[in-house]
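[1] Sequence plus the predicted model coming up.
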Amino acid sequence: MITKELIDESLNIHRLVDCGDFDLAYQQSVVFLEKLEKIKLKGDNYFIVLGNVAGGLVDIGQMSKHTNAAELGFKLMDNNKEALAHVQGESHFYYNYGNALSNKISVDNPHDHTFQSIEELVSLKNIYWRAFRFSSQESEEFQAELSVNLANSLRSQFRLSEALRYYDLTNRKGLDIPQSWVNRSAALIELNLISSSYSIKQLKEIRKGYINASVSKKIPPQWESFYLGRIAQINDKIEKCISADGETDEHDDMLTQQEFDALSAYRKFCLINHLTLSEHGVYCPCVESATDNLVISSSGVTGDFIIPMEMALNRFKSEFSLARHLYFEYLYPQDTDEIKEECHFLELHNDEILGIDIEKIRTAFRICFGILDKIAVCICELYKVYPPAQKGGLQKNIYFQSFWQLDVDNRRQWFEGIKSPGLLALYSIATDLNKNKGGELAFYKEWRNGLEHKFLVVHKSDKAEDLYQSYKLIKDILFIKEDEFIHHFGQLIQITRSAIFSFAFMVRHEGKKQQKENIPSITNELHMKKYSSEPK
């Protein structure tokens, strides 16, 4: 039986963790578990208390690198999955289980990951995605904390645009979650490393994260001095950059807001919703982010593949801009009554949504999958990694989520030889959509096939009514509620954006590698294509 004394003792352990007294908290947790083991009748209250202790041990392991605490916390959760999921709820359990599993990741530095060790991160990411999918009814603070941990997992797999989006969404809520600010700064530092670009504004945003974390009421006292030290270091870097570039504080918050206010409603939508294809726009909504100016050759790169890959990137940007604009037009419809009246539908009382508005999202969904498949083709062409066909030769039809086939022949070893942060990120994204890899978004592929080759019905009600049995004859019709379809398209367009960034970083990495190898090259200066509004 769970007594009041046991509950008070468990609460005291959590207070020790909050105060940063991790060693004592661990010692008392071990003693507490010995008392729990003596309880014979294990009801819901028992597993509630056990789950709290396990979560505390996981926190101790994370915050103080305490291996024994981390291992014990994970073991308790792993051995009691069903019972803990029942008393905590699936979202809370998978959140806690993901935190426990994160302590077991064998490689600390993301740049040391291989195409073998990345599988640990893929499994962790899948667990956080699962928790995220079940979290819609949870409290705002819990959703925010889950978003931060999901973002941390994505950041460790170099999916930086997605990670930064989740940090920003969390920080906008005004909650005191210092981990979100600190890890946002870490993501911006990582962005500098893998993109080979930086700005003074980027340094200021990194500093901003440490400033907000340093004043948090939820950090152990000893962490404040560390954050203040990082702030001082970044201040020195900013001063040196200003001196070297002759730049003033032109990107102060007030000016950035003025520039943002001057943008069109559509561009504001792109920036607010993290839908730009601009490296600067990933962290700053100023006028420099007003265009999708992502290119591969923004810094010195070498290779005869650069211009063909820039051609591919142009194609991705063009298609993405259409998908994004269709999304915007669906969410903020204009007066299109004349167009709508051009097409008349029979009233079949089957709840299906028809017409130009829903077709915009259906089309945008297909466009995003097309972009991902084209990225897969580019990887195969650039690195000559077309997968083998079952009947010999090489596969001709390439699909982003499945072409990798790392366990076939020596392909994992081959991919290890061409590894880069961008390529690892693309593999991570592909596993989201791959059922065989436990991808939590693998059903998107089924939806895409339904849109392309079968019948996919988007309907308004919780369950599609069918008064005249119009759906009776055709088999395998997919039925999706409208708000669910829109929600998941919002997720798909984000991972497509992430894939485009990762593609550019991957090719840029390859171009810089060849530059370091002193391969002879001829300079070819590229310019942005300009569009004039003047009539010809």
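    Noted; the coordinates are in hand.
[2] drop to CA atoms for contacts and neighbour counts, all remaining ones
    OK.
[3] how near is residue 418 to residue 522?
    24 Å (C-alpha to C-alpha, to the nearest Å).
[4] ugh, wrong one, residue 159
    33 Å.
[5] okay, now the one to match up with it:
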Amino acid sequence: MEEINLDTKSSIEILEILGGLFETSREENNLEKLTKSIEIANSVNLETFEPKSKANYYYFLGNAWSYVIKIKYPETNFEFESEEIEKQIAYYRKALGFLKENNDDFIKCQILTNLGNLFSHIGRIVEAQEYFNLCLNINPKFGMAIGNRGFGLFHYARLIFEPVHQFIFMQYARKNLLDSCKMEDVYLDARNAFHSLAKHIETAYSVKDLDDYKEYGNYYNELPKNEVDYRKWCAENRLFINPLNDVLTKSVVANDFLFTPSMTFKVNEKPIYQSMFNQLKQEYVSARYLFYESLSSYETHFSDKDVTLMDTLDYSIYSLSLEKTKIAFRMCYSIFDKISYFLNQYLILDNEPSQVNFRRIWYKNLYKNQGLNNIISGSNNWALRGLFWLSKDLYDKDFDVNIEPEAKELAKIRNYIEHKSFKIVESFNPNWTQETETYEIDRGLFEDKTFKILKLSRSALMYLSYLIYEEESKREKNRKNKIIMPVEFIKMKDEYKT
């Protein structure tokens, strides 16, 4: 491969050259040339690039790593760890970051669809639907997103252990698959695959039933207005711990239905996992409501009256409302380590309980350089894989890879809230942004980051329930001297929650 000098080229010329290198490498099925092309791309200085050019640069790099996967692994595999997928996700997300203020909707839709497909592949099925929906909010007729959303819903349904919910998923999967076949932007091979899967669904359910979309009543009718407003907000933002909320936003899904499935226990064994899941779920829904309250109340609360605070002229703001946002952030972030504690016991990983955290739990002796724990690497539990990949969205100083560009900042925010000095401001003084004794952040930006953590913790809890179902399905075969814990046993009446 001849030497290429990009130093004198404009950003547009550089992108044209890189795009050409990546595409010809793919067409030639030439991994060596593709690897060299990626090295050239990594040497590019982006200082002169406009935001849109940076977005295209990272989009091209994400595509390049997808080509590496296709060449290296022609057959689909189920490896838990994949450097190529890590890089793909990280680059696509970086590209989206530079497109926030740009109206290039086609590229946005391409990236969001690619991310949806990737997340579905790695087991992050809940967030895969988020990416497809974000794309379709931009362009409701983006055929590849519609079809791939149908593919994602079909695979999502495999993990759902409530038959009626599973059927509804299949209904909407088929609808999306068939709708995409009518779209002109769907290429032939994809159209054939979508149509084939739709017909496969029809072998399991009658077409008459699949076409019968139920009309649901208004479950908000008997509720007070403030509760209706809250439940509508949760449903529309897909925040209920209920798989149906990933398909529908109507009142029928406005509940936190998902629980731990039936589990096997030795006689007289304490139901610790139901109790642990109960607590995790309660912490999430409490954090969710606190966050909702913080967004819906900008009036001065009586508890803040007559509290003497000094006006330091730095645009700082203080209120009970903001403290609720901070509490919600902290509660949701803490859920991840508590899930790792749960997994350590449930999967019998045998790590020292006081040392486990969500980023390390997957590895031998909690160290990445010692490789994946054999129990993890030997599992084909798709939801467990989803949780593993979700952990890569969080920052740990001993891990050099994060697939979430905001991971380090989110961890820093948590650290400053918990242990140092953190304040929310109405607007920034640019001369103060480098100060390290106090972390300053704009109110709206902090609310956005809290919402991100809230969504992430919801996904984690849902994957935890699904992985238990998969594990229990395997353990059910070895049920000697054990009893099944009935679902009714863990169903607590609302009037007891006082």
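    Now that the structure is in, tell me what you want to look at. Worth saying up front: this structure is predicted, and the values here are computed from it rather than measured.
[6] Kindly provide the TM-score of these chains.
    Remark: TM-score between the superposed chains equals 0.83 [TM-score structural alignment, normalised by the length of the second structure]; 474 aligned residues with a C-alpha RMSD of 3.6 Å.
[7] hmm, back to that, look at residue 159 and residue 522 of the first structure and report which has more neighbours.
    residue 159 (27 against 8; other C-alpha atoms under 10 Å).
[8] where along the stretch 151-300 of the second structure do the strands fall?
    Using DSSP state E, counting those that start in this stretch, the strands of the stretch 151-300 of the second structure run over 263-266.
[9] Check the stretch 401-536 of the first structure too.
    Applying DSSP E, counting those that start in this stretch to the stretch 401-536 of the first structure gives strands spanning 456-459, 478-481.
[10] Now render those strands as CSV, adding mean neighbour count.
    Shown next, in CSV, are these (neighbours: other C-alpha atoms under 10 Å):
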stretch, mean neighbour count
strand 456-459, 21
strand 478-481, 17
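[11] which stretch among these comes nearest residue 36 of the first structure?
    Of all those, strand 478-481 sits nearest to residue 36 of the first structure, with 45.8 Å by C-alpha to C-alpha.
[12] and that closest one, which stretch of the second structure?
    Aligned by TM-score structural alignment, strand 478-481 of the first structure falls on residues 439-442 of the second structure.
[13] Comparing the matching stretch with the first structure, how large is the average distance?
    Following superposition, stretch 439-442 of the second structure is found to deviate from the first structure by 1.8 Å on average (mean C-alpha distance after the TM-score superposition for the first structure).
[14] can you list the residues that contact that stretch?
    Contact partners of stretch 439-442 of the second structure, identified using C-alpha atoms under 8 Å, 6 or more residues apart in numbering, comprise 413, 416, 421, 422, 423, 424, 425, 426, 427, 428, 433.
[15] Likewise for stretch 10-21 of the second structure?
    In this structure, residues lying in contact with stretch 10-21 of the second structure by C-alpha under 8 Å, 6+ apart are 6, 34, 37, 41, 48, 49, 53, 56, 57, 60.
[16] Out of the residues you listed, which is nearest to residue 166 of the second structure?
    Nearest to residue 166 of the second structure among those, counting by C-alpha to C-alpha, is residue 60 at 36.9 Å.
[17] What is the burial count for the aligned partner of that closest one in the first structure?
    Mapped onto the first structure by TM-score structural alignment, residue 60 of the second structure lines up with residue 96. By other C-alpha under 10 Å, the residues close to residue 96 of the first structure number 28.
[18] next one: residue 108 of the first structure
    Around residue 108 of the first structure sit 11 other residues, with neighbours defined as other C-alpha under 10 Å.
[19] any idea how far residue 294 of the second structure lies from residue 345 of the second structure?
    Taking C-alpha to C-alpha, one finds residue 294 of the second structure at 35 Å from residue 345 of the second structure.
[20] same deal with residue 457 of the second structure?
    Residue 457 of the second structure is 20 Å from residue 345 of the second structure, by C-alpha to C-alpha.
[21] of these two, who's got more company?
    residue 457 (24 against 14).
[22] Aligned counterpart of that one in the first structure, please.
    Structural alignment (TM-score structural alignment) places residue 457 of the second structure against residue 496 in the first structure.
[23] which residues touch that match?
    So residue 496 of the first structure contacts 368, 369, 371, 372 (C-alpha under 8 Å, 6+ apart).
[24] before we move on, what SS does the closest residue to residue 305 of the first structure other than its chain neighbours have?
    Counting by C-alpha to C-alpha, 6 or more residues apart in numbering, residue 382 is the residue found nearest to residue 305 of the first structure once chain neighbours are left out, at 7.3 Å. What DSSP: H, G, I helix; E, B strand; the rest coil gives for residue 382 of the first structure is helix.
[25] And residue 382 of the first structure, what's its match in the second structure?
    In the second structure, residue 382 of the first structure lands on residue 346 (TM-score structural alignment).
[26] and if you look at residue 517 of the first structure?
    By TM-score structural alignment, residue 517 of the first structure lines up with residue 478.
[27] For its match, the count of nearby residues, please.
    Neighbours of residue 478 of the second structure using other C-alpha under 10 Å come to 11.
[28] Could you double-check that residue 58 of the second structure lies in contact with residue 91?
    Yes. Using C-alpha atoms under 8 Å, residue 58 of the second structure is in contact with residue 91, at 5.1 Å.
[29] These two: which is more packed in?
    Between residue 58 of the second structure and residue 91, counting by other C-alpha under 10 Å, residue 91 is the more crowded of the two (25 against 21).
[30] mind checking what the more buried one lines up with in the first structure?
    Correspondence of residue 91 of the second structure to the first structure, assessed by TM-score structural alignment: residue 127.
[31] show me the contacts for that match.
    By C-alpha under 8 Å, 6+ apart, the neighbours of residue 127 of the first structure are 94, 95, 97, 98.
[32] measure the last one to residue 132 of the first structure for me?
    What that stands for is residue 98 of the first structure. Applying C-alpha to C-alpha to residue 98 of the first structure and residue 132 of the first structure gives a distance of 11 Å.
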